[in-house]
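> next comes the sequence, and after it the predicted model I'd like to discuss.
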Amino acid sequence: MKVLVLNSGSSSIKYALFDMDTQFAQIIGLIERIAESGSAHKYQYSSGGIEQKQIISLAINNHQQGLQAVFTLLSELNFIQDISDLFCIGHRVVHGGEKFCQPTLIDSTVLAEIKKMIPLAPLHNPANITGIEAAMVYAQSVPQVAVFDTAFHQTMPDYAFRYAVPTSWYAEQGVRRYGFHGTSHFYVAKQAAQYLNKPLNTLNLITLHLGNGASMAAIASGKSIDTTMGMTPLEGLMMGTRSGDLDPAIIFYLSRTLGFTQNEIDNALNKQSGLKGVCGENDMRAVHKMADKGDQQAQLALAMYSYRIKKYIGAYTAVLGRVDALVFTGGIGEHDAWLREQCCSDLSILGVEIDVEKNQQQQREINQVESLVKVLVIATNEELEIAQQAECCVR
């Protein structure tokens, strides 16, 4: 049984084809720079035990042509013989608002509801919708499933997701905390439960998805009860280019004193802040190199980044009462041993005792034997989670 996963951006289509019998991706690819010069198709797959990587330059004028290129390749490589070989197509959709808390089979009514969420995610949902519409035209006979980044966090109680603003803002404009990275948080929570050999609904976890975008979730009895990102992905942790938490009055101050427009402030907080804003570099590997060479701004950026995470570990421990495990994931969370150590240092009062040697060795469990809280490093696989949810939705 085969499931195709699509993640459509404004000028790109990321995809992965899964054999659900083995749970492995047969091919992973990217159509990039759609409707731009230099458009290309990048993909990788395994053949005869050898990893094959290819880049093909070709003119792709729209998402439908991009999708056609994907299906042509899948056929040429004999991964599928016909579109009907697909059990379903799973689409990543960033924002589902309060309407969608489960993977959902897409029809015209559902698509119309997803379009209503565009004001909540103006940079992401339109691109996701473009991919859905192209797939519905090209693969009409294949069930299409929307899997929402916000869905996992829809179990948050109202006192966690509401902001202390006029009720009408929430009731009429949907101003509340939604959270993101839900697909990743859910996936690694299930993997942690499997590793600990305990049912997920018996576990309290703090999951840390740390990449260029970063968020944490407090998970009680397997359900999200709080998360760091808010109505948008800007709130919460310090990130690669996003500021994370800040005093909202700063926006008014900048407007009054410097004459910044709303768009200028929006761009600055989303694309020029975070690590990049402090030290000029948003790639964590580059920040480490700068810090190792004595760059004080890079050292400050690292200290700020880890401090913010540690504060949320403390806050979420208080909210949960009992924590069974911290779970690090994402590109930074999975590979940055220094950061994990900094985030977990001096937390013995919370029952967290990290083993420095295990951490440096990149082991899955990096806590000391006597640690009351497990500290785990688990690779995320959002594409597989989307495939699994899509398959269950269609069955």
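Thanks, I have it. In this text, all values refer to a predicted model and were calculated from it rather than measured experimentally.

> please count neighbours and contacts with C-alpha atoms only from this point.
Will do.

> show the contacting residues for Met136.
By CA atoms under 8 Å, 6 or more residues apart in numbering, the contact set of Met136 is Val142, Gln144.

> buried sites along the helix or strand encompassing it?
Met136 belongs to helix 125-138 when elements are defined using DSSP states H and E. Buried residues in helix 125-138, counting neighbours by 16 or more other CA atoms under 10 Å, are found at Asn125, Pro126, Ala127, Asn128, Ile129, Thr130, Gly131, Ile132, Ala134, Ala135, Met136, Tyr138.

> quick one: the helices in the stretch 201-350 of the chain?
249-258, 262-271, 274-279, 284-292, 296-320, 330-335, 337-344 (DSSP state H, counting those that start in this stretch).

> tell me the centre residue of the chain?
When CA atoms, centre = their mean is applied to the chain, the residue found nearest the centroid is His181 (3.4 Å).

> is it true that that residue touches Thr207?
No. Using CA atoms under 8 Å as the test, His181 is too far from Thr207 to be in contact (10.6 Å).

> any common contacting residues for those two?
Common neighbours of His181 and Thr207 (CA under 8 Å, 6+ apart) do not exist.

> give me the number of neighbouring residues for Ser39.
Using other CA atoms under 10 Å, Ser39 has 20 neighbouring residues.

> check contacts around it.
Residues in contact with Ser39 (CA under 8 Å, 6+ apart) are Ile31, Glu32, Arg33, Ser57, Leu58, Ala59, Ile60.

> against that first model, consider the following:
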Amino acid sequence: MKILVINCGSSSLKYMLLDMKKQAPMSSGVVERIGEDVGIITHKDLRDGERKFREDHPIPDHDVALRLAVDHLTHPEHGAVAGVHEIDAVGHRVVQGGETFKAPAVIDKAVTEAIRANIPLAPLHNPANLTGIEVALELFPKCPQVAVFDTEFHQTMPPRAYIYALPYRLYEELRVRRYGFHGTSHRYVARTAAKLLGKPLEKTKLITVHLGNGSSIAAVDGGRCVDTSMGLTPLAGLMMGTRCGDVDPAVFTFLADNKGMSIKEIDELLNKQSGLKGICGMNDMRDIHEARAHGDEKAQLAFEMFAYRVKKYIGAYLAVLGGADAVVFTAGIGENDDFVREAACSGLEQLGIIIDQTANQGRKTEACPVHRPESPVQVWVVPTDEELEIALASRAALS
């Protein structure tokens, strides 16, 4: 079975074709700068090593972007399939499923309308996701397609974790609540970690730590998410590359009164000008480490703030779970940044987390433990694979 995974952003489109018998990618690519004067498509043929191909030309919309992707997927020299008829299913990443979707959904008219109805909850993401679905339905008319939601994994949270302390009518009328995101990543690493621990998933307590330009943490009890750091939107929780994470909500009023800023300007500030970038002017942790090494005090502060907030959430979720079998780091920073992993776990020895500085050193391209043998709570690095998780979820939905 061959499944094409599509992830549509506002100005980009990522895709990956997977051979589900091997659970391995056959090809992948990204289309960037959609709608700008010159767009870029980078395609990788992964069947025998890696061959990369790049084209630069105008890509006015997602329709053209997806057609370009299909051209490369079916290219006579570097295409993984001879034609679209060889693709058995298409899986779509959709950011916000609201309370409508508690599992992946085979796409039909009712599903697309439900995704459209959830646009107010994710106005920056769901329209692009929906565009990708509509174009794919046209290009693959005979191919079953599945929507897999970032929020779905977190739908097992109890009301005490997802209801905000706002007038209850706002939840009843507008569904204002905590939803959480990065669900496909948290599910994948939780399931993988349980296997590595040699325990059934339903008998594990895990803290999954997804750290990238966007970051979130989840408390996973028996394979079910019971709490997560992101909220109504991906702005809440941890400090991130350009997002502030948790702040006093009165900041909005304070900035409006004292800086004369509009709601849109404040929203732009908190989402795109804050986080690591807001503190030190850089949102790439590699640049921050280089600046730290040269004595940049603001870079050092940004690093310490980031790791400190990760540590606080780990401690909180140990309390939520009543202890944990493992803390699992994943995603770009979680997998590659030993400084962040060490700083986030430092000082948690009394809570049962004892990291091994030697084992923790360096980037991790494969799953591995980074705790000391005597550590009651294990610490693992598990590379995430959201595309494979979407493909697996799509196959399960179709079966």
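Looks like it arrived, so ask away. All values reported here derive from a predicted model rather than from experimental measurement.

> quick one: the helix holding Met136 of the first structure to the second structure mean distance?
Its aligned residues in the second structure lie a mean 0.5 Å from helix 125-138 of the first structure after superposition (mean CA distance after the TM-score superposition for the first structure).

> which helix or strand lies directly C-terminal to that helix?
Next element after helix 125-138 of the first structure (DSSP H and E): strand 144-148.

> that following strand: what's the following helix or strand?
Next helix or strand after strand 144-148 of the first structure toward the C-terminus (DSSP H and E): helix 158-161.

> mean shift between the following helix or strand past that following helix and the second structure?
Going down the chain from helix 158-161 of the first structure, the next helix or strand is helix 167-173, by DSSP H and E. Compared with the second structure after fitting, helix 167-173 of the first structure deviates on average by 0.5 Å (mean CA distance after the TM-score superposition for the first structure).

> buried residues, helix 167-173 of the first structure. List them.
Going through helix 167-173 of the first structure with 16+ other CA under 10 Å, nothing comes out buried.

> who's in contact with the next helix or strand after it?
Later in the chain than helix 167-173 of the first structure, the nearest helix or strand by DSSP H and E is helix 182-196. Applying CA under 8 Å, 6+ apart, the contact partners of helix 182-196 of the first structure are 148-153, 199-200, 203, 205, 207-209, 217, 222, 327, 329, 376, 378-382, 385-386.

> got it, and stretch 270-283 of the second structure?
Contacts for stretch 270-283 of the second structure (CA under 8 Å, 6+ apart): 213, 235, 239-245, 288, 298-299, 301-303, 306.

> and the helix holding Met136 of the first structure with strand 144-148, angle?
160 degrees (axes from the mean of the first three to the mean of the last three CA atoms, to 10 degrees).

> what residues in the second structure pair up with helix 125-138 of the first structure?
Aligning helix 125-138 of the first structure against the second structure (TM-score structural alignment) gives residues 126-139.

> try stretch 273-289 of the first structure
Under TM-score structural alignment, the counterpart of stretch 273-289 of the first structure in the second structure spans residues 274-290.

> hang on, isn't Ile89 of the first structure packed against Gln140?
No. Using CA under 8 Å, Ile89 of the first structure makes no contact with Gln140, being 10.7 Å away.

> next, count neighbours for the nearest residue to Ser306 of the first structure once chain neighbours are set aside.
Nearest residue to Ser306 of the first structure in three dimensions, chain neighbours excluded: Cys343, at 5.4 Å (CA to CA, 6 or more residues apart in numbering). Cys343 of the first structure has 21 neighbours, counted by other CA under 10 Å.

> next: His186 of the second structure.
His186 of the second structure has 34 neighbours, counted by other CA under 10 Å.

> repeat that for Asp284 of the second structure.
Counted with other CA under 10 Å, Asp284 of the second structure comes out at 15.

> likewise Thr208 of the second structure?
30.

> check Asn367 of the first structure too.
24.

> so who does the equivalent of it over in the second structure touch?
Taking TM-score structural alignment for the superposition, Asn367 of the first structure sits opposite His371 in the second structure. Applying CA under 8 Å, 6+ apart to His371 of the second structure gives the contacts Ile353, Ile354, Ile355, Asp356, Ala359, Asn360, Gln378, Val379, Trp380.

> and what of His182 of the second structure?
His182 of the second structure makes contact with Asp150, Thr151, His210, Ser216, according to CA under 8 Å, 6+ apart.

> now with 7 Å, please.
If a contact means CA atoms under 7 Å, 6 or more residues apart in numbering, then His182 of the second structure has Asp150 as its contacts.

> same check on Ser12 of the second structure?
Val31, Glu32, Arg33, Ile34.

> most neighbours of all these, which one?
Using other CA under 10 Å as the neighbour criterion, Val31 leads the contacts of Ser12 of the second structure with 27 neighbours.

> okay, and that residue sits in which element?
If you go by DSSP H and E, Val31 of the second structure is part of strand 24-32.

> quick revisit: now, of the contacts of helix 182-196 of the first structure, which are buried?
Buried among the contacts of helix 182-196 of the first structure (16+ other CA under 10 Å): 148-153, 200, 203, 205, 207-209, 217, 222, 327, 329, 376, 378-380, 382, 385-386.
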